[in-house]
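Colleague: Output the structure for:
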Amino acid sequence: MATRELAAFLRSRRDRIKPSDVGLPGGGRRRAPGLRRAEVALLAGISPDYYMRLEQGRTVHPSPSVLDALARALELNDDERGHLYRLAGDEPSPRPPADERVDPSVRRLLEVIGPTPAWVTNGRLDVLAWNPMAAALFCDIAELPEGRRNMLRYALCDPRARTFNVHWEEVTRHGVAQLRAATGRDPGDPATRALVRELAESSPEFRDWWERQDVKGPGIGRKEYLHPVVGRLSLDYIGMVLPGTVDHQFVTVTAEEGSPSETALAKPAAQLG
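Modeller: Below you'll find the predicted structure:
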């Protein structure tokens, strides 16, 4: 499975790069606007036959130096480079803890920063823990039964999410790219594979974005929400991988000092929910 994923990932990255982007002539008839296999091999300093075997999903174990060369040739970012390495590994990456328990010290941190919405997810974006302000912000997620609290499922399958997330497509595509990274860490994880099947069956957007093979890790930036009670919120978010875990993320959102969003978040959780 990892070999097939590696082949598909290489093809997707090759297709997005134009010859002119890497200083190559773009003349001649091309089936697609991206690079040819031979051009990737040239840029990476490997034989065209070797690269062809990689893209055909044949049994090949590229060395770290070859993977580095491919990452440079395909202009991969840090998240994509890590994904490439995991897909090319001789053994699957360690599985996340099966019980998905959140360390008690992390739960205490959620309580201590109570005025700040904060929550914990795993790599496939299941919500594992949250504080009251996070429940007030994401009231639709908090209403879901245990085992169904997944940020990506909510974004793609619940119509309310498209109104709540002002920049719905940007947010959701990032989530899909994070799920793709999770499959690279453990391609055989049954829960992750079940989620991918479910979303592929229920969402045409997911099917399209999943095939693009985009890979991303936890993010940092600004998100815009349209909350059903307090209205529009502009919040800065940051996601951090927790020490001692494979992919558990601690996520917080904060408002700029003196902004209307800060005033809204200052209201008690009971008023927000």
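Colleague: drop to CA atoms for contacts and neighbour counts, all remaining ones
Modeller: Fine.
Colleague: Which strand runs longest in this protein?
Modeller: strand 231-241 (DSSP state E).
Colleague: Tell me which residue lies nearest the centroid of the protein.
Modeller: Nearest residue to the geometric centre of the chain (C-alpha atoms, centre = their mean): residue 178, 1.2 Å.
Colleague: Let's compare: structure for the following, please.
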Amino acid sequence: MTRHGELGTALHRWRDRIAPAEAGPPADESGRAAGLSLTELAQLTGLSADYLGRLEEGRATSPSVQVLTSLARALRLSDDERRHLFLLAGQSPPAVGRVAEHVPPSVRRLLGRLAGTPVGVHDASWNLITWNPLWAALVGDPAELPPRGRNAAWHHFTGQPSRITYTPEQEARFEAALVADLRTATVHYPTDVRLRFLIGELRRVSHRFGGLWNSRIAGSHDTGVRTVHHPDIGPLTVDCDTFTVPGCDLRIVAHSAAPGTEAAERLRLLDVLGAEITARAAEQAPAAEAGEPASAVGHRPLTADH
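Modeller: Prediction:
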């Protein structure tokens, strides 16, 4: 079935589950099918019954955002159903006002159980908001950076000091994915002032970012290889994977090394450094959130000056 056919099927099924009384008393109740008729849906949405019929038959293929919004309201769709409707119609799902920084308890628990893997969690703007001790031990303690410095795009495109190096091909893929993610974020969060400010500043200070932004480059995160130059244990090459948390636009970045390799052994040694960083942070920071062990994660909410 084509996407347009799937849209029509979904609309028909959603229409069938709405009680006819939602559109007011019909002229004749005898012999009618359950659910709203196209005429009744037209009354609720202000659209023509003919157009709605063509939508369900797949003959009208490009409904506008305004049409989709009216349909979602009339059909009383849930948030997930509304998102599905927009995606079926080839439109970006309805946006929310601001990039969320909330990390669900399930993600925090996951971090706490990945003691042997350096893991950092970023929001849709690529602000690093949560990390575990081994992440800090491997790439440097993010708590020592200003809020703006904990944004991956700002850190990379403005040439801030970093322990990580790339080959030209690795760097090109990484940059394309970052820029594509930020462009997607502006679609999902069009009224987020901090996101707009970040992008404006990056375009102003980074010729490289500005060129990629204007090119409308497309990119996605795949399993990549990074070389980390650690001041105590020397260089180690690790794999890097980026995972997206459904429903909250978080990016979980994890570094790993194949078992039995020298890099894997060095990561185990870094666990000791990670524990030391956590101990220092515990002496300086407020108590961890209720129910979360102090050693599970590091968390620094970003401020508006990024």
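Colleague: And the TM-score between them?
Modeller: Laid over one another, the chains give 0.60 as their TM-score (TM-score structural alignment, normalised by the length of the first structure), with 188 aligned residues with a C-alpha RMSD of 2.8 Å.
Colleague: For the aligned residue in the second structure for the residue nearest to the centre of the first structure, give me its contacts.
Modeller: Counting by TM-score structural alignment, residue 178 of the first structure lines up with residue 181 in the second structure. Going by C-alpha atoms under 8 Å, 6 or more residues apart in numbering, residue 181 of the second structure touches 124-125, 220.
Colleague: Relative to the whole chain's centre, how far out is whichever strand or helix holds residue 129 of the first structure?
Modeller: Using DSSP states H and E, residue 129 of the first structure falls within strand 127-130. Counting by C-alpha atoms, centre = their mean, to the nearest Å, strand 127-130 of the first structure is centred 17 Å from the centre of its parent chain.
Colleague: got it, and stretch 214-230 of the second structure?
Modeller: Chain-centre distance of stretch 214-230 of the second structure: 16 Å, with C-alpha atoms, centre = their mean.
Colleague: what's the span of it, first residue to last?
Modeller: In terms of C-alpha to C-alpha, to the nearest Å, the two terminal residues of stretch 214-230 of the second structure are separated by 35 Å.
Colleague: quick one, longest helix in the first structure?
Modeller: Identified as the longest helix of the first structure according to DSSP state H is helix 168-185.
Colleague: what's the neighbour count on the aligned partner of residue 214 of the first structure in the second structure?
Modeller: For residue 214 of the first structure, the equivalent position in the second structure is taken to be residue 217, counting by TM-score structural alignment. Neighbour count of residue 217 of the second structure, defined by other C-alpha atoms under 10 Å: 14.
Colleague: Could you double-check that residue 217 of the second structure lies in contact with residue 180?
Modeller: Yes: between residue 217 of the second structure and residue 180 there is a contact at 6.7 Å, judged by C-alpha atoms under 8 Å.
Colleague: now the strands: where do they sit in the stretch 101-250 of the second structure?
Modeller: Assigned by DSSP state E, counting those that start in this stretch, the strands in the stretch 101-250 of the second structure fall at 119-122, 128-131, 164-165, 224-230, 234-245, 250-256.
Colleague: related to what we said a few turns ago, closest to residue 40 of the second structure among the contacts of residue 181 of the second structure?
Modeller: Closest approach between these and residue 40 of the second structure, by C-alpha to C-alpha: residue 124, at 40.1 Å.
Colleague: List the contacts of that closest one.
Modeller: Residue 124 of the second structure neighbours (C-alpha under 8 Å, 6+ apart): 99-100, 181-182, 185, 249-251.
Colleague: Distance to residue 55 of the second structure added to the residues you listed, as TSV?
Modeller: Listed next are the contacts of residue 124 of the second structure as TSV, based on distance: C-alpha to C-alpha, whole Å:
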residue	distance to residue 55 of the second structure
99	33
100	34
181	32
182	33
185	29
249	31
250	34
251	36
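Colleague: Select only the buried ones of the residues you listed in ChimeraX?
Modeller: Buried members of those can be picked out in ChimeraX with the line below, counting by 16 or more other C-alpha atoms under 10 Å:
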select :99,181,182,185,249,250,251
